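In: Quick one, fold the following:
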Amino acid sequence: MKRAVLGNSDLSVTAIGLGTMTFGEQNSEAEAHSQLDYARDAGIDFFDTAEMYPVPARAETTGLTERYVGSWLKRQARDRIVVATKVTGPGRTLDWIREGRLDFDRANLARALEGSLRRLQTDYVDLYQLHWPDRNVPVFGGVHFDPSRERETVPLQETLAALGDFIRAGKVRHWGLSNETPWGVMTVLRLADALGVPRPVSVQNAYSLLNRSWEGGLSEIGYRENLSLLAYSPLGFGLLSGKYLRDPQAAGRVTQFPGFAARYGKPNTAAAVAAYAELARRHGLSPVALALGFVYARWCVASTLIGATSLAQLRENLDAARVALTEEVLAEVERIHLRYPNPAP
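Out: This is a model prediction of the structure:
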């Protein structure tokens, strides 16, 4: 499997990583271990989780994903596995996580990291990510910045200094951003240089046929500043698999958790999904092969984080890596994108 070095670091990861946010909600511990084993045997060494997983986040299940990954990780050669996790941020109703003290100040970050290390049963994480910004910013389907939602936040200088200390202590090898904006990325890079703190090596943002917003200002930043994109939701919450076209009540997060997929219920999303599915059909491809084949081959993507609830889905996702989209198909993708630009940002 192809590999990529993240940012200006020495951290090399497989071009496909396994996302784990279903572990503990839709997948049992045994099923989680089966997926992890299958991915490892297929050549994947990059596994991404988060403090707040599984999703939808609930007090009864939060932390189970890291625990399931941890019980698997303790049986592996630790230095051959790249483990990424994310610290929960403020601004959302998640009061059961650290009693709701979610600001990115030194004490909260340290507490969150220790909790993740304990659940993961490891002494360090390879990539520690800020799950979303501490500050007021539109995320998870939000589009417009709203100044009226401004609130007091932890200065970025304190957050970066704490992350630098974690790295010096050997508890974190590298750190990254997630769900970030161009302003946020450039500000963090400037402050990291000024403070003498290691730069982030990656940004984990949504990227798919339904959301190519990275290709605006962020792709230039990624290229010029050597900052790697970790693409999540490459199948657009499963919509791009085409299963909901075949059966609107098909099993999946969209139907299992009503309202959870609001990001993908916006105007033009269904039409775009149908157009891409028809394009795939005309060229003898599955919708999954088209959607993942597109993301896997993009120059701006360092690693694509796939997720599944069954081994059959995981196998199909990995098989898509063998698909090479033709210039004709890619040209038609661009025509659809012009007609339905980023319907699910």
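In: Going by C-alpha atoms from here, please, whenever you check contacts or count neighbours.
Out: Fine.
In: got the buried residues for stretch 331-345?
Out: For stretch 331-345, burial by neighbour count (16 or more other CA atoms under 10 Å) applies to 333, 336, 337, 340, 341, 342, 343, 344, 345.
In: now stretch 147-163
Out: Under the neighbour-count criterion of 16+ other CA under 10 Å, stretch 147-163 has 156, 159, 160, 161, 162, 163 buried.
In: ditto for stretch 314-327
Out: Buried, per 16+ other CA under 10 Å, within stretch 314-327: 314, 317, 318, 320, 321, 323.
In: Check stretch 110-127 too.
Out: 110, 112-113, 115-117, 119-121, 124-127.
In: next one: stretch 204-222
Out: 204-214, 218-219, 221-222.
In: my guess is residue 230 contacts residue 201, does it?
Out: No. Using CA atoms under 8 Å, residue 230 is not in contact with residue 201; the gap is 10.1 Å.
In: which residues touch residue 291?
Out: For residue 291, the contacting residues are 208, 209, 234, 235, 240, 241, by CA atoms under 8 Å, 6 or more residues apart in numbering.
In: Kindly recompute the last result at 10 Å.
Out: By CA atoms under 10 Å, 6 or more residues apart in numbering, the contact set of residue 291 is 208-210, 234-236, 240-241, 273, 276-277, 280, 285, 317, 320, 333.
In: quick one: which of those residues is nearest to residue 175?
Out: Relative to residue 175, the closest of these is residue 234; by CA to CA it sits at 22.1 Å.
In: quick check, the closest one in a strand?
Out: No. Going by DSSP: H, G, I helix; E, B strand; the rest coil, the assignment for residue 234 is coil, not a strand.
In: And for it, nearest residue in space, chain neighbours not counted?
Out: Leaving aside its sequence neighbours, residue 234 sits nearest to residue 208 (CA to CA, 6 or more residues apart in numbering; 4.5 Å).
In: How much space separates the one you found from residue 233?
Out: Distance of residue 208 to residue 233, computed by CA to CA, to the nearest Å: 7 Å.
In: intersection of neighbour lists for the two?
Out: The contact sets of residue 208 and residue 233 overlap at 240, 292, 304 (CA under 10 Å, 6+ apart).
In: contacting residues around residue 180?
Out: 130, 131, 132, 133, 137, 138, 139, 203, 204, 205, 214, 218.
In: That should have said residue 140, apologies.
Out: Residue 140 neighbours (CA under 10 Å, 6+ apart): 132, 179, 205, 206, 261, 262, 263, 344, 345.
In: and this one, so I can compare the two:
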Amino acid sequence: MRTGKDRAVERRKLGRTDIEVSALCLGSMTWGTQNNAEEGHAQIERALEAGIDFVDTAEMYPVNPVSAETIGRTERIIGLWFERGGARKDMFLATKHSGEGMQYVRGGAPISSETIPETIEGSLRRLQTDYIDLYQFHWPNRGSYMFRKNWSYDPTGSDPAEVRQNMDDCLGALQREVDRGTIRAFGLSNESAWGTCQWLAAAERTGGPRVATMQNEYSLLCRLYDTDMSETSVYEDVGLLAFSPLAAGLLTGKYQNEAVPEGSRMSLNSDLGGRKTDRVFAAVDAYLDIASRHGLDPTQMALAWCMTRPFMCSVIFGATSVDQLEVALGAADVTLSDEVLDEIDVAHRAHPMPY
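Out: Okay, here's the model as predicted:
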């Protein structure tokens, strides 16, 4: 496995598996809309050189926007990298199974033992590989409080017995894929503490693959994970793969003072998925001030802070330019002082849940 020419990046295990990945993970959701294949391939090559060998994707990518025409395009771009000579052994690859409501795939069918084999085959075909290191369920069939749904979240509406039976059935299908050699580990995304514990219990009942990781949103501005999910992660060895650690670019400071850079995510999604609020820019200012006073790049501070969290497995970052990628890669070399960490805590108390 390539260790990187630039630096020795910390490595962490995926749950209780024997798989180790870099503590920073290259996200790919812009490849196919904001980035073309060549740009995506250049990002892969640069990340590998820097010791980042973990790449995350999904069958529904790219985003901004998600459309019937682009579904699967990001996986195909990664597959092209392998076709053009990229070594599969150099990369730990994660992808995701879309679920209920995603009308562009399988007519919006929920995740089930019936959908798993065909979905994995589709990803393998597009990715031009015969195995996936980490196979994740993109969101629960019963719904989720992620993506600002926490403000009106209602957990009623699902039969717990049916939920558990679906989990058992899905783990049976996943175990068959493990036996075939098509997947190595299983992860969840956009899940709750209750849901995670149910999946863990189902693995005990069925002997199916145990949840190794959780991919939920987490950043200085979005810290829903800090309570029940944090405890579940630590005690059950289910590490977090944090997505949107830069809060869709807000924490870089590029959107302050009403700025909307051309080609930026805000130029395509004006409210950044509900993250743009009356409170958020004051919160960003507080973190930018900490970074400035301590001579830190705000992007690197935000990513390095995520890596300090006790439940963190790997922090997923994305880039739409080489310059952005270089800045993010530098976070691997940043160690935050106790003074900086204390000031971040003060800022968080002053600006809790800014969106």
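In: Please state their TM-score.
Out: The TM-score (TM-score structural alignment, normalised by the length of structure 1) is 0.94; 340 aligned residues with a CA RMSD of 1.7 Å.
In: and the buried residues of stretch 147-163 of structure 1, which of them are in helices?
Out: Using DSSP state H, 156, 159, 160, 161, 162, 163 are the members of the buried residues of stretch 147-163 of structure 1 that sit in helices.
In: Counterpart of the fourth one over in structure 2?
Out: To tie it back to what came earlier, the one meant is residue 161 of structure 1. With TM-score structural alignment as the criterion, residue 161 of structure 1 lines up with residue 172 in structure 2.
In: what about the spatially closest residue to residue 175 of structure 2 that is not a sequence neighbour, neighbour count?
Out: Spatial nearest neighbour of residue 175 of structure 2, excluding adjacent residues (CA to CA, 6+ apart): residue 208 at 5.3 Å. Residue 208 of structure 2 has 23 neighbouring residues, counting by other CA atoms under 10 Å.
In: ok, residue 208 of structure 2 - contacts?
Out: Applying CA under 10 Å, 6+ apart, the residues near residue 208 of structure 2 are 167-176, 178, 186, 199-200, 202.
In: Of those residues, which pair is most distant in space?
Out: Most distant of these, by CA to CA, are 176 and 200, 17.8 Å apart.
In: more crowded one of the two?
Out: Shown here are residue 176 of structure 2 and residue 200; by other CA under 10 Å, residue 200 has more neighbours (19 against 16).
In: measure the residue positioned nearest the centre of structure 2 to residue 316 of structure 2 for me?
Out: In structure 2, the centroid-proximal residue (CA atoms, centre = their mean) is residue 243; its distance is 3.7 Å. Counting by CA to CA, the separation of residue 243 of structure 2 from residue 316 of structure 2 is 5 Å.
In: residues shared between the contacts of the two?
Out: Common neighbours of residue 243 of structure 2 and residue 316, counting by CA under 10 Å, 6+ apart, are 25, 27, 56, 215, 217, 218.
In: counterpart of the residue nearest to residue 234 of structure 1 in structure 2?
Out: Per TM-score structural alignment, residue 208 of structure 1 is aligned with residue 219.
In: That match contacts residue 240, doesn't it?
Out: No. Checked against CA atoms under 10 Å, the pair residue 219 of structure 2 and residue 240 is beyond contact range at 11.7 Å.
In: Which ones among the buried residues of stretch 314-327 of structure 1 map onto helices?
Out: Using DSSP H, 314, 317, 318 are the members of those that sit in helices.
In: Tell me which residue of structure 2 lines up with the first one.
Out: When the structures are aligned by TM-score structural alignment, the residue of structure 2 matched to residue 314 of structure 1 is residue 325.
In: Could you pull up the contacting residues of its match?
Out: Contact analysis of residue 325 of structure 2 by CA under 10 Å, 6+ apart lists 26, 43, 46, 47, 317, 318, 319.
In: Please report how far the fifth one lies from residue 229 of structure 2.
Out: Look at residue 317 of structure 2 and residue 229 of structure 2: by CA to CA, they are 21 Å apart.
In: just the last one next, same as before
Out: If you measure residue 319 of structure 2 against residue 229 of structure 2 using CA to CA, the figure is 27 Å.
In: one step back: and the shared contacts of residue 208 and residue 233 of structure 1, which of them are in helices?
Out: In helices, defined here by DSSP H, the members of those are residue 292.
In: quick one on the thing from earlier: how about the buried residues of stretch 314-327 of structure 1 in JSON lines, adding distance to residue 96 of structure 1?
Out: JSON lines is the format used below for the buried residues of stretch 314-327 of structure 1 (distance: CA to CA, whole Å):
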{"residue": "314", "distance to residue 96 of structure 1": "31"}
{"residue": "317", "distance to residue 96 of structure 1": "34"}
{"residue": "318", "distance to residue 96 of structure 1": "36"}
{"residue": "320", "distance to residue 96 of structure 1": "39"}
{"residue": "321", "distance to residue 96 of structure 1": "39"}
{"residue": "323", "distance to residue 96 of structure 1": "43"}
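In: For structure 1, which segments count as helices?
Out: Counting by DSSP H, the helices of structure 1 are 29-41, 64-73, 106-120, 156-168, 182-195, 217-225, 243-246, 253-256, 269-282, 287-296, 311-319, 327-339.
In: The fourth one vs structure 2, average distance?
Out: If I follow you right, that is helix 156-168 of structure 1. Helix 156-168 of structure 1 differs from its equivalent in structure 2 by a mean of 1.4 Å after superposition (mean CA distance after the TM-score superposition for structure 1).
In: what do you get for the longest one?
Out: After superposition onto structure 2, the mean distance of helix 106-120 of structure 1 to its aligned counterpart is 0.9 Å, using mean CA distance after the TM-score superposition for structure 1.
In: and that helix, which stretch of structure 2?
Out: With TM-score structural alignment as the criterion, helix 106-120 of structure 1 aligns to 113-127.
In: what about residue 11 of structure 1, neighbour count?
Out: 15.
In: How about the contacts made by it?
Out: 4, 5, 82, 126, 127, 173, 174, 201.
In: and the nearest residue to residue 178 of structure 2 once chain neighbours are set aside, how many neighbours does it have?
Out: Closest residue to residue 178 of structure 2 apart from its sequence neighbours, by CA to CA, 6+ apart: residue 184 at 6.1 Å. Residue 184 of structure 2 sits with 20 neighbouring residues when counted by other CA under 10 Å.
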